[in-house]
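> only geometry, no sequence info:
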């Protein structure tokens, strides 16, 4: 797992323009999965059922993970809509994002180059308006220890901004915490060293 953070959309963005009487509307939204990306595409298609084309592309995870990319020309000539849209998204460095570009045809053909410029350009303008936030990649750890180690564990958790997720108190303390993935090794080493390995740390696999 790559522990480095990446940017994601904070809120949707819309950009509209008219090119040779064709009306283009570009929608950008935060979509953290392929399912949510496809759902957003369908939502825009329903909203603009009367449009000639609803072309789209998505990056449904980390910007560099091409396994989570998708695109469609939706009836436009092959390579003139979906790929230019995707190129803008992947070039932006923003992840978990879907772009849908709706086109109401105005009766004037734009040609292959014109279409590429229109679809890619609309997304480029929308991306300039987009407000993003940093997504921190977290890992889950399970800690088990005797009650006497509680102050030590709480102190180290506070130093590295580790958040308690679940806790079970019986003859020992058994807690699950979420931590910035970049800090896992540092936190694990510190807690084992300072407790003399009396605190056990188990990494939980992401489901």
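Yep, that arrived. Predicted, not measured: the structure shown is a model, and the values here were computed from it.
> can we go C-alpha only for contacts and neighbour counts from here?
Noted.
> What's the local residue count around residue 109?
12 (other C-alpha atoms under 10 Å).
> what about it, is that helix, strand or coil?
Here residue 109 is recorded as coil under DSSP: H, G, I helix; E, B strand; the rest coil.
> let's bring in a second model and compare:
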């Protein structure tokens, strides 16, 4: 499962026949995060006429979770064109929200479709994309003497120690790419072991 995702949030602005379109793109991992950004922008631009959006969670080539909303614009003229841009560019784990201030000149259905697609494309053009890497969390049990060596091995595979608990043994919580778990396990040797704790999986 490899696809492109957004490295960090970006924004772009377009003015079309006196209407202002402000497009925002955010990296997201689920629908709740996506809707949080929509609500934030509603609060930031309470006087805007429309807050239209589309998101793709997961692999854009085979997604089971995509959504869009026209937010009062004529059916099919806002959310769907934004989603089409995302699907065409094959970008996953992302939401684009376009805030529109109406300038007094009606654009018509075709004009609106082009405006929202153009806004989405404008924000895509300033994105820095990065390959999506599925991440996972593992726990490593070790003793005090080996903790610093294990931290070094975790860094070696691009992982990060996110939490540590000390009792009779040391347990390190580690976030790393799924594809690196076997490599890390092998490199641990006798220094420590990965605990298979299925209750912690989401």
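Here it is on my side, so go on. Source: prediction; values computed, not measured.
> Superpose the two chains and report the TM-score.
TM-score of the superposed chains, computed with TM-score structural alignment, normalised by the length of the second structure, equals 0.76; 197 aligned residues with a C-alpha RMSD of 3.1 Å.
> which residues of the second structure fall in helices?
With helices called from DSSP state H, the second structure shows them at 31-44, 79-89, 108-125, 147-156, 181-188.
> Report all helices and strands that the shortest one contacts.
The one in question is helix 181-188 of the second structure. Contact here means 3 or more C-alpha pairs under 8 Å, 6 or more residues apart in numbering; DSSP states H and E; on that basis helix 181-188 of the second structure packs against helix 147-156.
> What residues sit buried inside the helix it packs on?
147, 150, 153-154 (16 or more other C-alpha atoms under 10 Å).
> Out of the helices of the second structure, which gets nearest to residue 138 of the second structure?
Residue 138 of the second structure lies closest, by C-alpha to C-alpha, to one member of the helices of the second structure: helix 181-188, at 8.2 Å.
> who's in contact with residue 11 of the second structure?
Shown in contact with residue 11 of the second structure (C-alpha atoms under 8 Å, 6 or more residues apart in numbering): 22-25, 123, 126.
> redo that, cut-off 10 Å
22-26, 96-98, 119-120, 122-127 (C-alpha atoms under 10 Å, 6 or more residues apart in numbering).
> Filter those down to the buried ones and hand me the ChimeraX line.
Filtering the contacts of residue 11 of the second structure down to the buried ones (16+ other C-alpha under 10 Å) takes a single ChimeraX command:
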select :22,23,24,25,26,96,97,98,119,120,122,123,124,127
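> tell me which of the contacts of residue 11 of the second structure is nearest to residue 84 of the second structure?
residue 120 (9.3 Å).
> Let me know whether that closest one touches residue 85 as I believe.
Yes. If you go by C-alpha atoms under 10 Å, residue 120 of the second structure and residue 85 touch, sitting 6.6 Å apart.
> Quick check: neighbours shared by the two?
54, 96.
> Identify each buried residue in stretch 93-105 of the second structure, please.
Neighbour-count burial for stretch 93-105 of the second structure, with 16+ other C-alpha under 10 Å as criterion, is recorded at 93-102.
> Can you flag which of the residues you listed belong to strands?
94-101 (DSSP state E).
> which residue sits closest to residue 77 of the second structure in space, ignoring its chain neighbours?
residue 113 (4.5 Å; C-alpha to C-alpha, 6 or more residues apart in numbering).
> what do you get for residue 100 of the second structure?
Residue 100 of the second structure's closest residue in space is residue 21 (C-alpha to C-alpha, 6+ apart), at 4.6 Å.
> who's in contact with the one you found?
Taking C-alpha under 10 Å, 6+ apart as the test, what residue 21 of the second structure contacts is 12-15, 48, 50-51, 97-102, 115-116, 118-120.
> how does it look with 8 Å?
Contacts for residue 21 of the second structure (C-alpha under 8 Å, 6+ apart) come out as 13-15, 98-101, 115-116, 119.
> With residue 113 of the first structure instead?
Neighbouring residues of residue 113 of the first structure by C-alpha under 8 Å, 6+ apart: residue 80.
> Mind telling me what it corresponds to in the second structure?
Taking TM-score structural alignment, the alignment pairs residue 113 of the first structure with residue 110 from the second structure.
> what's the distance between the residue nearest the centre of the first structure and residue 2 of the first structure?
In the first structure, the residue lying closest to the centroid (C-alpha atoms, centre = their mean) is residue 96, at 2.5 Å. From residue 96 of the first structure across to residue 2 of the first structure, the span is 15 Å (C-alpha to C-alpha, to the nearest Å).
> residues touching the equivalent of residue 72 of the second structure over in the first structure, list them.
Superposed on the first structure with TM-score structural alignment, residue 72 of the second structure falls opposite residue 75. Counting by C-alpha under 8 Å, 6+ apart, residue 75 of the first structure makes contact with residue 53.
> what's the answer for residue 96 of the second structure, then?
23-26, 53-55, 82, 120.
> how does it look with 6 Å?
Applying C-alpha atoms under 6 Å, 6 or more residues apart in numbering to residue 96 of the second structure gives the contacts 24-25, 53-54.
> If we ignore the residues flanking it in sequence, what's nearest it?
residue 25 (4.4 Å).
> And the one you found, what's its match in the first structure?
In the first structure, the residue matched to residue 25 of the second structure (TM-score structural alignment) is residue 29.
> Residue 57 of the second structure reaches residue 95, doesn't it?
No. The pair residue 57 of the second structure / residue 95 is not scored as a contact, 8.4 Å apart, by C-alpha atoms under 6 Å.
> mind checking how far the closest residue to residue 151 of the second structure other than its chain neighbours is from residue 182 of the second structure?
Distances taken as C-alpha to C-alpha, 6+ apart put residue 161 closest to residue 151 of the second structure, at 7.2 Å, once the chain neighbours are dropped. Computed as C-alpha to C-alpha, the residue 161 of the second structure to residue 182 of the second structure distance reads 17 Å.
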